[in-house]
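*Asks:* show me how the following folds:
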Amino acid sequence: MSRLILFNKPYGVICQFTAELGHVSLKNYISLPGFYPAGRLDADSEGLVLLTDDGDLQNKISNPKYKLPKTYWVQVEGVPTQTAMKKLCRGVTVKNYITLPAKANLMNEPTDLWPRIPPVRFRKHIPTTWLQLSINEGKNRQVRRMTAAVGYPTLRLIRFAIGDYTIADIAPGGWHLLNTT
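*Replies:* So this is what the prediction gives:
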């Protein structure tokens, strides 16, 4: 039987068990031995990280060929136009590749959202908007690069779900252990 940890990674934590200078690591939160992350989130991103003790399950979660959707809540600077939203849905050029089409929708600011420490910068005359963005790939800093490519830089990035797994009811720094078949 495989085991799976659903971890709500706080801002500033790196997705490895070995600490690096200036960063808190997974070992500060998860003390169970034999677990490894199935994918990563940058230190400046928050939200769901799945960890497992099963290499086959780790591959099925992180390998793009299995097309497991990753859903993000993204706070961007400005108010995206319909044109920008359509571009995200079609795929955008980021560095030297075109992203796969995404599902992109405007959303209300999440009501049960925890404060980020440090807080996101605030600009009195520039509004912010929340998007829900789902992708089936996961290239380095992809969501941030996608929103920047359509003219709306990411201010805050929270991975809410991977497939059917979510951070609903998991506080930042908290985790749930599941047994899988």
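
*Asks:* when you work out contacts or count neighbours from here on, use the C-alpha atoms and nothing else.
*Replies:* Fine.

*Asks:* quick one: the helices in the chain?
*Replies:* Assigned by DSSP state H, the chain shows helices spanning 55-62, 82-90, 142-149.

*Asks:* for the comparison step, fold the sequence that follows:
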Amino acid sequence: MARLILFNKPWGVLSQFTDRGTPAGSGGARATLSDYIDVPGVYPAGRLDRDSEGLLILTDDGALQARISSPRHKTPKTYLAQVEGEPDEAALEALRRGVTLNDGPTRPAAVRRIDPPTLWERDPPVRTRKSVPDNWLELTITEGRNRQVRRMTAAVGFPTLRLVRWRIGRWEIGDLGLGAWRDA
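*Replies:* Below you'll find the model as predicted:
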């Protein structure tokens, strides 16, 4: 039977078990999955950027890994995005239709404004500016391009300040603590 692990990835952690990109003499390796998960034979099903937080799925089943991460399977991924500014209905509608990025048009996203969610503290904290409000959006996409949600919100004029992946397909982070993992 396949092993499936849900992990709440902290900000600053690489979505891999080794840090192959640390330049020599830079002061040390960056945090990786091996700092949190000591389970042999599991690998991430997809990626989550170093500056993003939240749900990462790991499995020892290659077919399941491909099904979760491949854009052709259109697995929905839901994110909570803290954006700079106050998105109006036109911006939300543009995201719902799909926006054109430098690598082509995106598929439509499900998006809605939400109240600020109850989340763990982020280290380092998100920068805030007293003169510019921020708001939270819940976005669900069925692709997984590099930094896609950040690029989409920026394309409609509202840069992402904090990004938390909350759900992948039927799996949700729920009450899983920051840096913690559990078998699904």
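
*Asks:* residues contacting the spatially most central residue of structure 1?
*Replies:* The residue lying closest to the centre of structure 1 (C-alpha atoms, centre = their mean) is R159, at 2.8 Å. In this structure, R159 of structure 1 makes contact with S45, E46, G47, L48, K70, T71, Y72, W73, judged by C-alpha atoms under 8 Å, 6 or more residues apart in numbering.

*Asks:* how far away is the alignment partner in structure 2 of it from L56 of structure 2?
*Replies:* With TM-score structural alignment as the criterion, R159 of structure 1 lines up with R165 in structure 2. Look at R165 of structure 2 and L56 of structure 2: by C-alpha to C-alpha, to the nearest Å, they are 8 Å apart.

*Asks:* please apply the same query to G12 of structure 2.
*Replies:* Going from G12 of structure 2 to L56 of structure 2 by C-alpha to C-alpha gives 14 Å.

*Asks:* more crowded one of the two?
*Replies:* L56 (24 against 16; other C-alpha atoms under 10 Å).

*Asks:* wait, the more buried one sits on Y43?
*Replies:* No: contact criterion C-alpha atoms under 8 Å: L56 of structure 2 and Y43 do not qualify, at 10.1 Å.

*Asks:* quick one on the thing from earlier: neighbour-wise, which of the contacts of R159 of structure 1 leads?
*Replies:* Sorting the contacts of R159 of structure 1 by how many neighbours each has (other C-alpha under 10 Å) puts L48 first, at 29 neighbours.

*Asks:* grab the nearest non-local neighbour of that one.
*Replies:* N8 (4.8 Å; C-alpha to C-alpha, 6 or more residues apart in numbering).

*Asks:* I'd like the distance between the aligned partner of that neighbour in structure 2 and G85 of structure 2.
*Replies:* Matched by TM-score structural alignment, N8 of structure 1 corresponds to N8 in structure 2. N8 of structure 2 sits 27 Å away from G85 of structure 2, going by C-alpha to C-alpha.
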